[in-house]
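A.B. asks: the following comprises the amino acid sequence and a computationally predicted model.
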Amino acid sequence: MNLTAIQNNYLLRLSLMLLGLLLANNTIAQQIVNGISLPDVLTLNNGTKITTAKQWKIERRPELIAFFKKEMYGQSPGKPAGVTYKVFDNDSKALGGKATRKQITVYFNGKQDGPQMDILLYIPNNVKHAPAIVGLNFDGNQSVNIDLAIKMSTSWMDKTKGVVNNRATEATRGIDAGQWPLEMILDKGYAVATVYRGDIDPDFDDGFKNGVQVLYPELQNRGDNFATVAAWAWGLSRILDYLETDKAIDSKHVAVFGFSRLGKAALWAGATDERFPLVISNESGAGGAKLFHFKGGEGTTRLDTKFPHWFCGNFKKYMGQDSILPFDQHMVISLIAPRPVYVASAKDDTNSNPEAEFWGAKAADPVYRLLGTSGLPANQWPALSEPSVGRIAYHVRPGGHNVTDYDWIQYLSFADKYLKKP
């Protein structure tokens, strides 16, 4: 490390130490949640308290969006101007006649040899103009169901069952079907749209050379670069762009869902794209719903060292400073308000720290209340399998890091309440 780097590191640590002292002396506005001091989501950077919905919308919300784009997620482009769609599969008798299956290639720059993603879409045949749930998947579209007509992903994959030389084989077909109970979702009247995460950005530190970032060189080599979680969130919005062109879908009623690291992306997509009227975060952990200030589970150091590509370069300056951060994830959840959001945990998922996820959701409650909604009714971490449901909903179930039928039953009930037309 050269002298300049040592000096910069010293100055950063000194400034963060002073920030901690200021927080301890109540100089910086705080909100107290379960005895933990958090930066107050309803206080502007200049110290002005937010007391009206208009102030939130015009002043505080834009301020927070700008902060998180600069310091954590990085900047993201808008809808690509040259995007085109190719529907290469349209089968009205899929899943035993229950659904219409469509597969669509999205060419982000309109070129068939350019960055692209494949959407797998199932639409219930007994519903006209169906609401939908969109989400990214971990192991390729073919992993969500044993349907042999689903196109095998050709994108790079990390090592998992059935992956050979970082490419999927037939052994990956249906391996994640338990996390995507398509028939249950379809029976409730919802379409399902999913895309493999690696189509948008492969999940390894490659200098952003193999994802959609290559289309936006101006957003790289800078502190607030277009990083992986932001790219995944951007991809979720691009799925919605297509659904807005499909007459079989009610594109005004599309929920965004994500599990684990993809839950981090779903929350950021919901925060930044207000077209999503409902957001579901399943065990999203650190950088998702979990509070950094709450001890236990993953923190900034693990995110910045093991997954340095997930967040922008500026985020690395906060490494190891979890307890004195000038921000936390309750602020990201608050950016979804007043739209409904469901945060869910699993008791044995210690990396995600289920209790810290609950308090992340609860700390967003003041914004939901300010905007005239019910917020999160629970005032303490709920018992196992006892959901607390308001405009913010939360449950913790037995078991570990996964998506189960129990989770989906709660999500679909929540969607019935808030997503479907009256």
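C.D. replies: Everything's here; your move.
A.B. asks: use CA for all of it now, contacts and neighbours both
C.D. replies: Noted.
A.B. asks: tell me where the stretch 101-250 of the chain has strands.
C.D. replies: In the stretch 101-250 of the chain, the strands defined using DSSP state E, counting those that start in this stretch lie at 116-124, 130-137, 163-164, 167-168, 191-196, 249-259.
A.B. asks: show me what counts as buried in the second one.
C.D. replies: Burial within strand 130-137, assessed by neighbour count using 16 or more other CA atoms under 10 Å, is assigned to A130, P131, A132, I133, V134, G135, L136, N137.
A.B. asks: comparison target, given below:
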Amino acid sequence: MVFIFRLFTFLALAGATLAQQDTAEDRCSKLPDKLILSKLTDPFTFYNKRPVRTKADWACRRAELAELIQRYQVGYLPSKSPTSVTGELLENGAFNVTVTEGEKNITFTAKITLPAEGDGPFPAIIGLSFPSITVPSDVAIISFPNDAIANQLGTSSRGSGLFYDLYGKDHSAGALIAWTWGVGRLIDALEKVPATKINAKRLGVTGCSRNGKGAMVVGAFEPRIRLTIPQESGAGGSACWRISDELKRRGENIQTASQIVTENVWHGAAFNSYTGQVGVLPFDQHLLTALIAPRAVLVEDNGGIDWLGPESVYGCQRAARSVWRALGIADRIGLSQPPSHNHCQLPEVSKPYVNAFIDRFLKDKEDVNTTVFYTGGDFKYEEKDWVDWDVPRL
């Protein structure tokens, strides 16, 4: 009888305890269905957790990010200038650039097309391979042979090209940063040869698709570029790795870090170790874009090609824009993302934006309005899922 009483008492107490737990849990907040485990990296906090409070701080944070992105993703630019760089203008606008490093030298040829009228010096757009944007008739075009500098013929082409002839096939640089080095040497030569009639202080860079990835990296790491116009650059360019991974998880047909390293050698070999865990990287592509600040960038995109990740581009560049906002110059970064159109074909709706950025930043027309952040996409992007920082006033 005593046993039965004790058993009844135990069960009664246990039931009361469980009821109390149920009541307590009812008062607890519920986890959301969608969890973002790794938000986009805060531009305004140093790696050591110190906050960015001034423009001088941003310059230091920028230098820190440039080091991190080279170390873990694109590979390193050579640490010192080459022994010599010379330029020679030939017939029909051919411009030979010869770079000497110690006892080695390489030569590559860019093609300069000057405006039909005027004496120059002219502002110029450097096109990786060639520009597929519409360039105004009073702006020179320089076609840059990036494939000669570093091949992009698949994963077997790592370490192949003129850059690696100088620095060795095992150099850490992927193709994108090798192209950046090449554009830097082109600018060195332009500065020394006034006969080109190019104003080397008024240069822009552009490229589309894979060359758009290159344009973004060139703009980020070559400070003499005043205007960067990456076109439909997707993964490795204007899209963020973290956002693209999440969209892939939801079923979108989108290029991710895991895929891109199986396609080509645009990034340094060190990046291969992180493509399946991009959330551990101390940066994302919004901070690659942010390296351009306070200079100007217009991201031209295509809202109708899923592989390019238009929603990822939109969210990524919104995050990047916070740096220009903090600097008080938000009209120096633009996004034009019309609905579907042919790949690398600049649609009519985008042409006024391109012209405005060129007018202001290459032709010094300061009164031109360059405020644009436009998408034709119907996205479910929510900034609170990805951004947990406040924008300071630097």
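C.D. replies: Noted; the coordinates are in hand. Here the structure is a predicted model, which is why all the values come from computation and not from measurement.
A.B. asks: what does L303 of the first structure align to in the second structure?
C.D. replies: In the second structure, L303 of the first structure lines up with I260, judged by TM-score structural alignment.
A.B. asks: likewise D203 of the first structure?
C.D. replies: Match for D203 of the first structure (TM-score structural alignment): Q152.
A.B. asks: surely that match touches N264?
C.D. replies: Yes - applying CA atoms under 8 Å, one finds Q152 of the second structure in contact with N264, separated by 6.2 Å.
A.B. asks: what about G207 of the first structure, distance to M72 of the first structure?
C.D. replies: 17 Å (CA to CA, to the nearest Å).
A.B. asks: show me where the second structure has its helices.
C.D. replies: 2-26, 55-69, 146-149, 162-167, 175-192, 210-221, 241-249, 257-263, 285-290, 310-326, 351-361 (DSSP state H).
A.B. asks: just the angle between the fifth one and helix 210-221, please?
C.D. replies: Spelled out, it's helix 175-192 of the second structure. With axes from the mean of the first three to the mean of the last three CA atoms, to 10 degrees applied, the angle from helix 175-192 of the second structure to helix 210-221 works out at 60 degrees.
A.B. asks: also the last one?
C.D. replies: Inter-element angle recorded for helix 351-361 of the second structure and helix 210-221: 30 degrees (by the same axes, to 10 degrees).
A.B. asks: now do helix 351-361 of the second structure: which elements does it pack against?
C.D. replies: strand 225-231, strand 296-300 (3 or more CA pairs under 8 Å, 6 or more residues apart in numbering; DSSP states H and E).
A.B. asks: let's see that with 10 Å instead.
C.D. replies: strand 122-128, strand 198-208, strand 225-231, strand 296-300, strand 333-337 (3 or more CA pairs under 10 Å, 6 or more residues apart in numbering; DSSP states H and E).
A.B. asks: list the buried residues of it.
C.D. replies: Under 16+ other CA under 10 Å, the buried positions of helix 351-361 of the second structure are Y353, V354, N355, A356, F357, I358, D359, R360, F361.
A.B. asks: on that earlier part again, now for the match of D203 of the first structure: which residues touch it?
C.D. replies: Contacts for Q152 of the second structure (CA atoms under 10 Å, 6 or more residues apart in numbering) come out as 146, 158-161, 174-176, 210, 263-266.
A.B. asks: circling back: from I69 of the second structure, how far out is the match of L303 of the first structure?
C.D. replies: 16 Å.
A.B. asks: looking at these two now, which is surrounded by more residues?
C.D. replies: The residue with more neighbours, out of I260 of the second structure and I69, is I69; 20 against 16, by other CA atoms under 10 Å.
A.B. asks: re the thing from before, possible to save the helices and strands packed on helix 351-361 of the second structure as CSV with distance to A326 of the second structure?
C.D. replies: Shown next, in CSV, are these (distance: least, CA to CA, whole Å):
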stretch, distance to A326 of the second structure
strand 122-128, 28
strand 198-208, 24
strand 225-231, 19
strand 296-300, 15
strand 333-337, 12
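A.B. asks: closest one to D138 of the second structure among those strands?
C.D. replies: Among those, the nearest to D138 of the second structure by CA to CA is strand 122-128 (7.5 Å).
A.B. asks: so that closest one corresponds to what in the first structure?
C.D. replies: Taking TM-score structural alignment, strand 122-128 of the second structure hits residues 130-136 over in the first structure.
A.B. asks: ok, average deviation of the matching stretch from the second structure?
C.D. replies: Compared with the second structure after the fit, stretch 130-136 of the first structure shows a mean deviation of 0.9 Å (mean CA distance after the TM-score superposition for the first structure).
A.B. asks: now that stretch, how far from the chain's geometric center?
C.D. replies: 14 Å (CA atoms, centre = their mean, to the nearest Å).
A.B. asks: same check, this time on stretch 330-349 of the first structure
C.D. replies: 10 Å.
A.B. asks: now it: buried residues?
C.D. replies: 330-347, 349.
A.B. asks: V354 of the second structure touches S132, doesn't it?
C.D. replies: No - when contacts are counted by CA atoms under 10 Å, V354 of the second structure is not listed as touching S132 (11.7 Å).
A.B. asks: the second structure: matching residues for the helix ranked longest in the first structure?
C.D. replies: With secondary structure taken from DSSP H, the first structure has its longest helix at helix 3-24. Aligned by TM-score structural alignment, helix 3-24 of the first structure falls on no residue of the second structure.
A.B. asks: and what of stretch 233-240 of the first structure?
C.D. replies: Counting by TM-score structural alignment, stretch 233-240 of the first structure corresponds to 180-187 in the second structure.
A.B. asks: how much does that stretch stray from the first structure?
C.D. replies: Looks like 1.9 Å for stretch 180-187 of the second structure (mean CA distance after the TM-score superposition for the first structure).
A.B. asks: run the chain-centre distance for that stretch.
C.D. replies: Using CA atoms, centre = their mean, the offset of stretch 180-187 of the second structure from its chain centre is 18 Å.
A.B. asks: good, we can wrap up now.
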